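A.B. asks: Build me a model from this:
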Amino acid sequence: MVVHVVMIKFREDPEKESHIREAKRRIDALVGRIPGLRSMETGINFAREERAMDLCLRATFDDRDALRAYAVHPVHLEVIEWLKGVAEYSKVVDYETGER
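C.D. replies: The predicted structure is shown next:
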């Protein structure tokens, strides 16, 4: 199994909080629409430290091929395009577990 973790920092904007909630909604809606995507968990950060990110997602995939397919899937790319308009930057970690 492959785990994909993304942390997103949103642009400072009067609509920032609604953008974060909308991002969570859009990301959560990917489940069941992309083959190989086993699960998706998203969380809105409540920490207000300087180093804090705004939103985190943890997705699991069958394998690396499923993660690669997800990266270019049209439904995922729609979310990415929307995020480009509201996010400042993101960080990612991908790793394999011993689970199958």
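
A.B. asks: from here on, contacts and neighbour counts on C-alpha atoms
C.D. replies: OK.

A.B. asks: distance of the residue nearest to the spatial centre of the chain from residue 36?
C.D. replies: Nearest to the mean C-alpha position of the chain, by Cα atoms, centre = their mean, lies residue 57 at 4.4 Å. Distance of residue 57 to residue 36, given as Cα to Cα, to the nearest Å: 16 Å.

A.B. asks: out of all of them, which helix in the chain is the longest?
C.D. replies: Secondary structure of the chain per DSSP state H: the longest helix is helix 16-28.

A.B. asks: The structure of the following sequence is requested for comparison with the preceding one:
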Amino acid sequence: MIINNLLLKLKDRSPENITKAREVLLSMKGEIEVLVDLTVAANIRSGPAAYDILLIAKYNTMEDLEAYLTHPVHVEVGKYIAGVVESNASVCYRD
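C.D. replies: Reported below is the predicted structural model:
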């Protein structure tokens, strides 16, 4: 199993904006066949070093992860996220 964790810090860190970004990310669930599981959580502990959203995506293989990255649904979601994100960090690992 390949697990990709993505942390997002948004430009506008208001609760409404965080909720909207979370909903957009969750819209991929069930729409991309190679995406085995998707969790999107909003941070409940704020602070200057904190990120706002954690995305955990699971795939069976690295090839599936690569297919996800170019899937049209992910590309559209990525366009929205690129417009609202200030910074991000990721960790991808095999479990």
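
A.B. asks: Drop the TM-score for these two in here.
C.D. replies: Remark: TM-score between the superposed chains equals 0.92 [TM-score structural alignment, normalised by the length of the second structure]; 95 aligned residues with a Cα RMSD of 1.3 Å.

A.B. asks: What ranges does the second structure have for its helices?
C.D. replies: In the second structure, the helices defined using DSSP H lie at 15-26, 62-70, 72-84.

A.B. asks: which bit of the first structure covers the first one?
C.D. replies: The one in question is helix 15-26 of the second structure. Mapping helix 15-26 of the second structure onto the first structure (TM-score structural alignment) gives residues 17-28.

A.B. asks: and residue 34 of the first structure, how many neighbours does it have?
C.D. replies: For residue 34 of the first structure, the neighbour count with other Cα atoms under 10 Å is 15.

A.B. asks: Relative to residue 8 of the first structure, how far out is the alignment partner in the first structure of residue 52 of the second structure?
C.D. replies: Alignment note (TM-score structural alignment): residue 52 of the second structure maps to residue 54 of the first structure. From residue 54 of the first structure across to residue 8 of the first structure, the span is 6 Å (Cα to Cα).

A.B. asks: and if you look at residue 27 of the first structure?
C.D. replies: Counting by Cα to Cα, the separation of residue 27 of the first structure from residue 8 of the first structure is 12 Å.

A.B. asks: swap in residue 92 of the first structure?
C.D. replies: Separation of residue 92 of the first structure from residue 8 of the first structure (Cα to Cα): 9 Å.

A.B. asks: what does residue 80 of the first structure give?
C.D. replies: Taking Cα to Cα, one finds residue 80 of the first structure at 11 Å from residue 8 of the first structure.

A.B. asks: Then residue 38 of the first structure?
C.D. replies: When residue 38 of the first structure is compared with residue 8 of the first structure (using Cα to Cα), they lie 21 Å apart.

A.B. asks: For the nearest residue to residue 27 of the first structure once chain neighbours are set aside, which residues are in contact?
C.D. replies: Leaving aside its sequence neighbours, residue 27 of the first structure sits nearest to residue 79 (Cα to Cα, 6 or more residues apart in numbering; 7.1 Å). With contact set as Cα atoms under 8 Å, 6 or more residues apart in numbering, residue 79 of the first structure has these partners: 23, 26-27.

A.B. asks: Please consider this matter closed, and thank you.
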